[in-house]
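Student: sequence and predicted model, in that order:
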Amino acid sequence: MSLRRLYHQHSTTVLFTLLAAFWGTSFVAIEVGLHYVPPLYFAGARYAVAGAVVFVYAVATSDRWLPSGRDEWLVVSIAGLFLIGAYHGLLYLGELWVSGPVAAVVISLTPILTAAFASALLPSKGLGLGEIIGLAFGLVGVVVLVAPDPTTLELGSVLGVALVFLSAVSFALGSVLTRPLESDLSLISMEAWAMLLGAGSLFVVGALRGESLAAVHVTPVAVASFLYLTFVSGVVGFLLYFELLDRTGPTEINLVGYAEPVVATLVSAAFVGHVVEANALVGFVAIFVGFGVLKRDALREFVVGDAPVATDAYPDAD
């Protein structure tokens, strides 16, 4: 093995680890920040600032940053409403009732849901036995996570998991709906527009929900949570994602979703005091098995060194 290839592999591992750390800790940072800021305004402000930063970067580095034509505007609209707005709005609302690590476990279902929607909605796909088995494992994982013991079942935790599950559904559906659309707009430019449109939708729904800036409590912890989510998990995290997507392709980058719950659990135990129960671990294993069944061919190709080239534009990000 050449030194250049060895360096490339090690640097990829480092970037992957950093991305898992940044996105895994974001679930805990959201949980902490929700004590001080209304959920939809919190998410909206985060992506308004992050979108502005990414937009400036896109203008400075891209040959073309303004969408043109029906397909490109449809892509950024779907991405903004589904991948940023609905996904993060439902996630933040869900974390009012469930911990960050539990939310991370539920969100790890997203690749399974994406494959299921692709099989059902895209002409070139079909809902085969593997997709059905994989989806079944994923749903079993969520059921185990929600209801380990009917005698101790709490409505709040069920509602929280349901909201986070719907956020995963939103992201998966949005990812599939953008695939048939043709666009030559750079990924950075699309991400910037999606963030800004998504932030706008979050502010509108937040206002309709009755959220108010008067409910914001500006404390050092709240500011630290916001800055971390905006610049580390948001701006830096997306840049790392795009670099890894180019290096490894969609199969390996999807695996970051299975490192996030581990990071979220460790950070939450250290700083918040949460301990994930055994049912959450069982649910996570079931979801991971479902992903393995769905992606068995792609994983086999990756292991033998013939992974497909990346085509997906958007991550399972927080």
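Tutor: That came through fine.
Student: CA atoms for contacts and neighbours, from now on please.
Tutor: Will do.
Student: check which element follows the lengthiest helix in the chain along the chain.
Tutor: Counting by DSSP state H, the longest helix found in the chain is helix 3-33. Using DSSP states H and E, the next helix or strand after helix 3-33 towards the C-terminus is helix 39-61.
Student: tell me the gap between whichever helix or strand comes after that following helix and the middle of its chain.
Tutor: Sequence-wise, the next helix or strand downstream of helix 39-61 (DSSP H and E) is helix 69-78. How far helix 69-78 lies from its chain's middle: 21 Å, per Cα atoms, centre = their mean, to the nearest Å.
Student: picking up where we left off before, what packs against the longest helix of the chain?
Tutor: For helix 3-33, the elements it packs on are helix 100-107, helix 220-227, helix 237-248, helix 256-271, judged by 3 or more Cα pairs under 8 Å, 6 or more residues apart in numbering; DSSP states H and E.
Student: next up, a structure to set beside the first:
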Amino acid sequence: MTDAPPRERLLVIGAVVVAVLSWASAFLVIRAVANDFDPGALTLGRLAVAALALGAVQLVRGAWVPPTRREWLLLGVFGVSWFLIYNLALNAAEHELDPGTAALLVNVAPLIVALVAGTLLGEGFPRWLIIGAIVAFGGIALIGVATASGALSVVGVVLALVAAVTYAIAVLVQKPLLQRLPGLQVTLIGVAIGVAGSLPWSGSLITQLAVAPPAATAGLVYLGLVPTAVAFLAWAYALRRMPAGKLTTTTYLVPVIATVAAWPLLGEVPPPLALLGGLLCLAGVALTRLPTGVRTRDAAS
């Protein structure tokens, strides 16, 4: 991105800011509407709104690049992992956890990306990756102590970690898709796959929409329009123009923003041990991005 024109650099920075702020707000809104929508209904409602918005934009733009067989396979993995399983797991986790703890756990995903890249993509295991992994898993252990003390739900922690794993899988498969396919098309197909997978909860969604207060319904619509449609388009725009590893590190800000904002807005903060463990997780993930020896700066691109 350093060789890009100034205008493009500004657009990339703006896209990253939009994605980070939108995703931080999603943790707050999911928690706020948890009493009105179950995880499956919220997933379907959020994705249906996003599909309508993205579909309208696609109709206006009109450009469609036919995916190859390999790309359809990757799109299937992308849609199921990020838009279906991730949403179901995160929505369920936030029935059990405060937004800050959920965001801290989900953001071990960059570490998972680095470990998978080291194993499957032949990028190896540099010293800082090993050190960062030890620190991050120490943080997860502290969060585990918080669950043992009853301060956190074990089920919630496990679900948040499932969300982190599916988030990491989606980032790994999205990058090659964006080499040829437009970001709008990739996001739209992924969302459509998520909608199809969450259709079993259509009855629950209709029932819960009928009794949900207007604020909760507005929250569902917001989740579909901003953290899903707008944020994922912004993310795809940035991901096409910069290495996945560097871009993923910007999401370190998501749990910080979510934790700070949840205090005045929802009156919730992570238990002390969970907060310390979450900060250790973020520190560990940050350490994995430090350069080591022959490791190239854009190894994750």
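Tutor: Nice, I can see it. None of these values were measured; they are calculated from a predicted model.
Student: closest one to residue 284 of the first structure among the helices and strands packed on helix 3-33 of the first structure?
Tutor: Nearest to residue 284 of the first structure among those is helix 100-107 (5.7 Å), distances taken as Cα to Cα.
Student: what's the angle between that closest one and helix 256-271?
Tutor: 170 degrees (axes from the mean of the first three to the mean of the last three Cα atoms, to 10 degrees).
Student: helix 100-107 of the first structure vs the second structure, average distance?
Tutor: When the second structure is overlaid, helix 100-107 of the first structure sits 0.8 Å from its aligned residues on average, using mean Cα distance after the TM-score superposition for the first structure.
Student: how far off centre is that helix?
Tutor: 11 Å.
Student: kindly calculate the angle that that helix makes with helix 3-33.
Tutor: Using the same axes, to 10 degrees: helix 100-107 of the first structure against helix 3-33 is 120 degrees.
Student: could you dump the helices and strands packed on helix 3-33 of the first structure to a markdown table with mean neighbour count and distance to residue 33 of the first structure?
Tutor: As requested, these are exported to a markdown table (neighbours: other Cα atoms under 10 Å; distance: least, Cα to Cα, whole Å):
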| stretch | mean neighbour count | distance to residue 33 of the first structure |
| --- | --- | --- |
| helix 100-107 | 29 | 11 |
| helix 220-227 | 16 | 5 |
| helix 237-248 | 18 | 19 |
| helix 256-271 | 21 | 13 |
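Student: go through these and name the closest to residue 74 of the first structure.
Tutor: Nearest of those (Cα to Cα): helix 237-248, 21.2 Å.
Student: what about the closest one, how far off from the second structure?
Tutor: Helix 237-248 of the first structure, aligned to the second structure and superposed, deviates on average by 3.2 Å (mean Cα distance after the TM-score superposition for the first structure).
Student: quick one: list the elements packing against the helix or strand that comes right after that helix.
Tutor: Counting by DSSP H and E, the element after helix 237-248 of the first structure in chain order, helix or strand, is helix 250-254. Contact analysis of helix 250-254 of the first structure by 3+ Cα pairs under 8 Å, 6+ apart lists helix 237-248, helix 296-303 as its packing neighbours.
Student: reformat those as TSV; add distance to residue 261 of the first structure.
Tutor: TSV is the format used below for those (distance: least, Cα to Cα, whole Å):
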stretch	distance to residue 261 of the first structure
helix 237-248	16
helix 296-303	21
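Student: residue 132 of the first structure is nearest to which of those?
Tutor: Comparing these by Cα to Cα, helix 296-303 comes nearest, at 13.4 Å.
Student: quick one: secondary structure of residue 233 of the first structure?
Tutor: Under DSSP: H, G, I helix; E, B strand; the rest coil, the three-state class of residue 233 of the first structure is helix.
Student: got a list of what the aligned residue in the second structure for residue 158 of the first structure touches?
Tutor: Using TM-score structural alignment, the equivalent of residue 158 of the first structure in the second structure is residue 154. Applying Cα atoms under 8 Å, 6 or more residues apart in numbering, we find residue 154 of the second structure in contact with 144, 147-148.
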